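**Student:** Sequence first, then the predicted structure:
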Amino acid sequence: MQGGSDGDGVRHAAESLRALRDELPTAAEHVDGTVRKRIEAVTGAVEQAAKGVGAELRGELLSRAHEIRLIGTEMAAAREDAFAAVSHVLSGYADEIEALLRPTDGGGPPAIAVPPALTPPPGVMTTAEETAAVQQDLPDDDAHQDAIAAVVASCPVDYRLLVGELLSDRSAHAVERHGHHLTSAQMIARLQWLLDPAGIDGWRLNADGSVESWRKHKHGTHQVGAASGHYTSPQAVAKPLVALLRAAGGTRAGLDALLDAEADGETIAKVFLRVTDTGVTAQDVHTQRAPGTDTKDGKKMWQRARRGAMAGMGDAPDVRAYDMVSGGKRPGSLIVFAKRPDGPWRLLTSYFADDPQRVEYLEP
């Protein structure tokens, strides 16, 4: 089939399918917003009832409220999976329908066949006790320094000195929290229970089953949103740093000038590099992510459930392994620097992120 009014109709059908696909994020926000509103109404009533009753009954009611919040996270995760499958089908059919416009060998139009969407990986739920065991096996200072040395050695010779200075600065924790020497278990512990893999921020499991997490230099808990990940090799850690230094001419002066322009008078500079800038691949990054957090309300529900788990109310919400390079909305490497008056720019961190317009820099 080619050209003419038939061709216009085929194109319109394909465009309509893609337009419907593009409406899914807005629909997702609406669905999760409605779910969260209902969940908060029910849990609020249960928590109100828990006030003024005996300790045993109060604990039981608060645990029930936590279970309801976990149901909210499961609903958001199921919605995300369903919408992802629908998006896959709509895109696939749009592509297949457009293929009807291409010339054929005379054997008739090709059959439309869209492969099924990939099955999401299983969710993982760990306990506070398992996280306490992970805490006992975190890398020590020597392991972190060895990891930094491996990253430096993987860089081009001309960049090694500057990369070593940046990564070894006392303010830097790029390798300590996102390096290749870290493990999936440590990423899960960080995401579900706010255990700092660098061992900088504090963490404690209490006798009553609750968990405490605190920042070493500031108020509040260890900071992580709805995803936690690390680079998988020294070369992967180096890729965004080398790309940035190459753009800056490979010198400290060039880097400071580039960051001065980027910061526009501020003391924090955030540089985001797309995978096309760095060459980072799916094999270079390991990410654990909270399912159902592709919406604002889905993320809020999941983080509220995490706080409940840490308060000893019950299970932690699920996390999953996630291919952020292939599945992210706008994936890339985020590198963050800080500057004191009259001083050079100092590296704070470097990690792989998705859609940095929605990512707040949370680490100290």
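**Tutor:** Perfect, thanks for sending it.

**Student:** Please make it C-alpha for all contacts and neighbour counts, starting now.
**Tutor:** OK.

**Student:** any idea which element Gly72 lies in?
**Tutor:** In the assignment (DSSP states H and E), Gly72 maps to helix 55-99.

**Student:** Outside of stretch 30-44 itself, list whatever touches it.
**Tutor:** Residues outside stretch 30-44 that contact it (C-alpha atoms under 8 Å, 6 or more residues apart in numbering): Ala65, His66, Ile68, Arg69, Gly72, Met75, Ala76, Thr295, Asp297, Gly298, Met301.

**Student:** From what I see, the first one and Glu47 are in contact.
**Tutor:** This points to Ala65. Yes. Here Ala65 reaches Glu47: they are 6.8 Å apart, a contact under C-alpha atoms under 8 Å.

**Student:** Compare the two (neighbour count), which wins?
**Tutor:** Per other C-alpha atoms under 10 Å, whichever of Ala65 and Glu47 has more neighbours is Ala65, with 25 against 17.

**Student:** structure B:
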Amino acid sequence: MDFDLSEEQSILKDSLDRLLADKYGFEERKRHMASSDGWSPEMWARYAEMGLMALPFTEEDGGLAGTPVETMIVMESFGRALALEPYFPTVVLGGGFLRIGGNDDQRAEFIPQVAEGALKLAFAHTERNSRYDLNHVETTATKDGGGYVLNGAKSVVLHGDSADKLFVTARTAGGTRDENGVAVFMVDVAADGVSRRGYPTQDGQRAAQVAFDNVKVDSADLFGNAEDGLALVREVVDIGIAALCAEAIGVMSGMHELTVEYLKVRKQFGVPIGQFQALQHKAVDMFVATEQARSMALYAAMMADSDDLDERARAMHAAKAEIGRGGRVVGENAIQLHGGVGMTMEYAVGHYFKRMTMLDVAFGDADHHLRALAAEGGLSAA
């Protein structure tokens, strides 16, 4: 199997890497993080000019017909730069709901807006007691004439404070943890009864608590099946997991490169500490963990659009488990080899470590996915 990038993919990677190297240094990132938005609207506009927002959508819908491999390229570059912009919730998750669950009218209305960078989206699914279980939905959607009325609350909505519209999971029937009876609605954040409280997360990103108090939505705001929306949610989340795995590779590569450079310049007993064999072994462990994780991220990207639901789920469990394990190896060694400076806000490696920690817990940490993979019978089903 050929894992080399095509000419178009290489151009995409080189162009984005140059843009981020020129415009997204560590000091620039700190300024973006401290701004009122928590990210850079200027960079958001540049991403749109490059076509990154249109990347995963079909040409018929106004996109560039990119594959999960192109998404992987973008997310890895964002991970290396520790980019703060809401690309993942808008294009990967929100775009996934539009591509897979949207009807002709919904795609025609919203995809061009996303492609232009004019519409920002977020996925509101986590609840106070749900942990990693997508089927745990307490928010209710009660039928009301030709539409529904939403009541409930969602936690840790990634970039929910800057989104224009939210994809919300709500229960139309059944009990709190039933697999059936979950629907997905697109809700305008300006609708009556929607309230948001935004806050920074530990890795410098943004999130929000969102509450719904008798929020009226039309049947046209429903995406997919009102009784079986969980299948759509799982497919979009699998796409999201593959993208997060790619971002993690960028984060791990950034930590490894910073650490190797630090070992070359930091001196102890009159010599660079990189000359000590025990520290060289630690750096090699970081490299091996990164490359093993890269292989699994490639596998996840290849499986992200698979029609075999069971095989795709096993692939995502395996990739997320390996990424979490490898990310911990790389992160802990990076902090240890840097010493005290690695824990400061003034140095980049600590920010990488925090981002890696958040990537591990997003949509289930390594232990969660390892247990799920074991329950499925392993990566290759018996």
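**Tutor:** Nice, thanks for sending it over. The shown structure was predicted, so the numbers you read here are calculated from the model rather than taken from an experiment.

**Student:** How alike are these chains, TM-score-wise?
**Tutor:** These two chains, once laid on top of each other, score a TM-score of 0.27 by TM-score structural alignment, normalised by the length of the first structure; 171 aligned residues with a C-alpha RMSD of 7.1 Å.

**Student:** Show me which pair in the contacts of stretch 30-44 of the first structure is furthest apart.
**Tutor:** Farthest apart among those by C-alpha to C-alpha are Ala65 and Thr295. That separation is 22.0 Å.

**Student:** circling back: with distance to Gly9 of the first structure as added columns, please give the contacts of stretch 30-44 of the first structure in CSV.
**Tutor:** Shown next, in CSV, are the contacts of stretch 30-44 of the first structure (distance: C-alpha to C-alpha, whole Å):
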residue, distance to Gly9 of the first structure
Ala65, 52
His66, 52
Ile68, 48
Arg69, 47
Gly72, 42
Met75, 38
Ala76, 36
Thr295, 34
Asp297, 38
Gly298, 38
Met301, 43
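
**Student:** and which of those residues is nearest Leu167 of the first structure?
**Tutor:** For these, the closest approach to Leu167 of the first structure (C-alpha to C-alpha) belongs to Thr295, at 33.7 Å.

**Student:** returning to that earlier point: immediately after the helix holding Gly72 of the first structure, which helix or strand?
**Tutor:** helix 128-135.

**Student:** just the strands in the second structure please.
**Tutor:** 121-124, 140-144, 147-158, 165-171, 182-188, 194-200, 206-218, 222-223, 267-268, 271-272 (DSSP state E).

**Student:** any chance of the ones you listed in JSON lines, plus mean neighbour count and distance to Ala374 of the second structure?
**Tutor:** Formatted as JSON lines, these follow (neighbours: other C-alpha atoms under 10 Å; distance: least, C-alpha to C-alpha, whole Å):
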{"stretch": "strand 121-124", "mean neighbour count": "28", "distance to Ala374 of the second structure": "28"}
{"stretch": "strand 140-144", "mean neighbour count": "19", "distance to Ala374 of the second structure": "32"}
{"stretch": "strand 147-158", "mean neighbour count": "21", "distance to Ala374 of the second structure": "28"}
{"stretch": "strand 165-171", "mean neighbour count": "25", "distance to Ala374 of the second structure": "27"}
{"stretch": "strand 182-188", "mean neighbour count": "25", "distance to Ala374 of the second structure": "26"}
{"stretch": "strand 194-200", "mean neighbour count": "17", "distance to Ala374 of the second structure": "35"}
{"stretch": "strand 206-218", "mean neighbour count": "20", "distance to Ala374 of the second structure": "32"}
{"stretch": "strand 222-223", "mean neighbour count": "22", "distance to Ala374 of the second structure": "32"}
{"stretch": "strand 267-268", "mean neighbour count": "12", "distance to Ala374 of the second structure": "46"}
{"stretch": "strand 271-272", "mean neighbour count": "13", "distance to Ala374 of the second structure": "44"}
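
**Student:** Make TSV from these and add distance to Lys282 of the second structure to it.
**Tutor:** Supplementary listing: the strands of the second structure in TSV, determined by distance: least, C-alpha to C-alpha, whole Å:
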stretch	distance to Lys282 of the second structure
strand 121-124	38
strand 140-144	50
strand 147-158	34
strand 165-171	43
strand 182-188	46
strand 194-200	32
strand 206-218	33
strand 222-223	48
strand 267-268	17
strand 271-272	15
